[in-house]
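Colleague: structure, please.
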Amino acid sequence: MDDKLQVAIIQAELEWENSEANLEMFSEKIKAISDKAELIVLPEMFTTGFSMNAENLAEETKGKTLNWMIETAKHKNAAITGSVIIKDHGEYYNRLFFVFPDGDYKIYDKRHTFTLAKENLTYTAGKDRLIVEYKGWKICPLVCYDLRFPVWARNTEDYDLLIYVANWPEKRVNAWDALLKARAIENMSYCIGLNRTGEDGDGYVYNGHSAAYDVLGNAITGLDRSDEFVEEFELSKKEMLETREKLKFLQDRDSFSLD
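Modeller: Reported below is the predicted structural model:
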């Protein structure tokens, strides 16, 4: 078991519906990340912004963005994750990729499509939750609106790290701050929320507040920053497990199943 996990998060402004510009921008920011980083986290729909223009923007699963992620992961010898607009068998998905350093990858399709923005009318909701095993860590990656639904995130598999990649608007950022902290506390897990900043093509403003919390809800990094930044930090599985063993809160969780 690897005790430590070195994580890098990139909070950035996205060029609206411009995948080439966004991939170039992230390539430059990733160059500055140290060789110690083992996991790089990017926002939701990081090549386009949160767009409902799927018909014109969607890529095939093994398209240019996944290829870019694979090449980047291999070059940095680090896993990389974020979501992209994908067309698969005639359906559109807000699909998260978790790409390993060797180029292998896992997918998670966003379960809770955002009805307020009519995401549910464009994108097909995912059905399966993903638990990734990486360097001795069990990681549960989720997407934006999933944050509002604690049952979907409930730690029934004893995962170690919960990740949310997002385009979460400024007007509801208080909920973002509160729910990220709550998800860490109730699941006795590290929780990372990676949001974007800037304004999108629909006029929505994003002010970041990307952050990481430990199992007791203590902030590790981030919080109220609204500027662009790249930050690296270290997580300790040993410290997490010691806290779980001492407090034993997860042992008292309710048993349930999801349909």
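Colleague: when you work out contacts or count neighbours from here on, use the C-alpha atoms and nothing else.
Modeller: Will do.
Colleague: strands of the stretch 51-200 of the chain, start to end?
Modeller: 59-60, 79-88, 91-99, 105-109, 132-134, 137-143, 161-165, 190-194, 197-199 (DSSP state E, counting those that start in this stretch).
Colleague: a markdown table for those, including distance to residue 122 and mean neighbour count?
Modeller: Below are these laid out as a markdown table (distance: least, C-alpha to C-alpha, whole Å; neighbours: other C-alpha atoms under 10 Å):
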| stretch | distance to residue 122 | mean neighbour count |
| --- | --- | --- |
| strand 59-60 | 14 | 17 |
| strand 79-88 | 11 | 24 |
| strand 91-99 | 7 | 24 |
| strand 105-109 | 13 | 19 |
| strand 132-134 | 27 | 15 |
| strand 137-143 | 16 | 22 |
| strand 161-165 | 19 | 25 |
| strand 190-194 | 23 | 28 |
| strand 197-199 | 22 | 21 |
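Colleague: of all the ones you listed, which lies closest to residue 26?
Modeller: Counting by C-alpha to C-alpha, residue 26 lies closest to strand 79-88 out of those; the figure is 11.6 Å.
Colleague: give me the residues contacting that closest one.
Modeller: With contacts defined as C-alpha atoms under 8 Å, 6 or more residues apart in numbering, strand 79-88 is touched by 38-48, 54, 57-61, 65, 69, 72-73, 92-101, 143, 165.
Colleague: also this sequence, please, to line up against the first:
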Amino acid sequence: MNTLKITTFQAYLFWENIEKNLQNLGLRLSSIREKTDLIVLPEMFSTGFSMNPEQLAEEMDGKTMKWMHQQAKKFDCVLTGSIIIKEDKKYLNRLIWMRPDGTYEYYDKRHLFGLGEEDKHYSSGNKKLFVELHGWKICPMICYDLRFPVWLRNIDEDYDMLLIVANWPERRSLHWRTLIPARAIENQAFVVAVNRVGHDGNEIYHSGDSMCIDPNGKVIYYKPNDEDLYTFSINKEDLITARESFPFLKDADKFRLDIK
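Modeller: Okay, the predicted model is just below:
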């Protein structure tokens, strides 16, 4: 499939209230009227960016996973976003890639946000995730990972689209708005980045600024400040043309990180 249709939800999140978030998200998603291939929610969409995993973490058969399957099945598409998971006595900021049939894959956030003490409450992942959707190779990442280009390197065209889900505060929005186009250009890939909006439980404001950037740095979608449910398409021909016109990736260094 040359075209991939993506629905992003730049959502307001209710602080540490799983039930209310799932209810609100489900209500808002119900307004989707056109067929979509992928629905993207923010980081920790069921709780907000909380450092209280002891009270909020769910198992992999918990209510949020069941809700994700219901929504993916309802819209006959993949649904993704990150949630707080407890596994083997560890707490993880885990992105779930949920398919309509209930099968899923996941990515555990590699770079934990030390400034917010995420590293004191959660365990980091050590493995990237590459998924395929209608002929598109996609690499999902979480928020702070955006700052680490070596981890996000597109070696040997590993991916066509880099996906970032986030709770990125407005006070550092300039960094967000700068790094996303940089990741698109240097990796010759589409970047879809979905943030939240509004104040969290620590009175930190999030301005959203969710966006889609093409491999040449062109803005396909951008939305600041307001809650926004939006569907757009990206085209494989644009990706192929960009890579053939400027074949930078073949000249890139081939090293990979040795993660222990």
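Colleague: for the strands of the stretch 51-200 of the first structure, which one sits closest to residue 28 of the first structure?
Modeller: For the strands of the stretch 51-200 of the first structure, proximity to residue 28 of the first structure was assessed by C-alpha to C-alpha; strand 79-88 is nearest, at 14.8 Å.
Colleague: which part of the second structure matches that closest one?
Modeller: Aligned by TM-score structural alignment, strand 79-88 of the first structure falls on residues 78-87 of the second structure.
Colleague: neighbours around the alignment partner in the second structure of residue 128 of the first structure, how many?
Modeller: Alignment note: residue 128 of the first structure maps to residue 127 in the second structure; criterion TM-score structural alignment. When neighbours are defined as other C-alpha atoms under 10 Å, residue 127 of the second structure has 13 of them.
Colleague: also the one 3 residues further on?
Modeller: Counted with other C-alpha under 10 Å, residues neighbouring residue 130 of the second structure total 17.
Colleague: the lengthiest helix in the first structure packs against which elements?
Modeller: Ranked by residue count, the top helix of the first structure under DSSP state H comes out as helix 173-187. Judged by 3 or more C-alpha pairs under 8 Å, 6 or more residues apart in numbering; DSSP states H and E, helix 173-187 of the first structure is in contact with strand 190-194, strand 211-213.
Colleague: ok, and for the shortest one, which residues are buried?
Modeller: Along strand 211-213 of the first structure, these residues count as buried under the neighbour rule (16 or more other C-alpha atoms under 10 Å): 211, 212, 213.
Colleague: now do residue 202 of the first structure against residue 15 of the first structure, distance only.
Modeller: In this view, residue 202 of the first structure and residue 15 of the first structure are 12 Å apart by C-alpha to C-alpha, to the nearest Å.
Colleague: what about these two, which has more around it?
Modeller: Taking other C-alpha under 10 Å, residue 202 of the first structure and residue 15 do not tie; residue 15 has more neighbours (20 against 10).
Colleague: residues in contact with the more buried one?
Modeller: The neighbourhood of residue 15 of the first structure, defined by C-alpha under 8 Å, 6+ apart, consists of 21, 22, 47, 48, 49, 200.
Colleague: which of those residues are buried?
Modeller: In the contacts of residue 15 of the first structure, the ones that pass as buried (16+ other C-alpha under 10 Å) are 22, 47, 48, 49, 200.
Colleague: what about those residues, which are in helices?
Modeller: Among these, the ones falling in helices (DSSP H) are residue 22.
Colleague: let me see the contact set for the residue nearest to residue 43 of the first structure when sequence neighbours are not counted.
Modeller: The shortest distance from residue 43 of the first structure to any non-neighbouring residue, by C-alpha to C-alpha, 6 or more residues apart in numbering, is to residue 165 (4.8 Å). By C-alpha under 8 Å, 6+ apart, residue 165 of the first structure lies in contact with 41-44, 82-83, 141-144, 193-195.
Colleague: possible to save those as CSV with distance to residue 228 of the first structure?
Modeller: Formatted as CSV, the contacts of residue 165 of the first structure follow (distance: C-alpha to C-alpha, whole Å):
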residue, distance to residue 228 of the first structure
41, 14
42, 12
43, 12
44, 15
82, 17
83, 19
141, 22
142, 22
143, 20
144, 19
193, 15
194, 12
195, 10
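Colleague: ok, so of these, who is nearest residue 110 of the first structure?
Modeller: residue 143 (5.7 Å).
Colleague: map that closest one across to the second structure for me.
Modeller: For residue 143 of the first structure, the aligned residue in the second structure is residue 142 (criterion: TM-score structural alignment).
Colleague: need the contacts of residue 15 of the first structure in CSV with distance to residue 77 of the first structure, can you?
Modeller: Compiled in CSV, those are given as follows (distance: C-alpha to C-alpha, whole Å):
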residue, distance to residue 77 of the first structure
21, 24
22, 21
47, 22
48, 25
49, 26
200, 32
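Colleague: closest one of those residues to residue 249 of the first structure?
Modeller: Nearest to residue 249 of the first structure among the contacts of residue 15 of the first structure, counting by C-alpha to C-alpha, is residue 49 at 37.9 Å.
Colleague: centroid-nearest residue for the first structure?
Modeller: The residue lying closest to the centre of the first structure (C-alpha atoms, centre = their mean) is residue 165, at 2.8 Å.
Colleague: that residue and residue 187 of the first structure: what is the separation?
Modeller: Taking C-alpha to C-alpha, one finds residue 165 of the first structure at 18 Å from residue 187 of the first structure.
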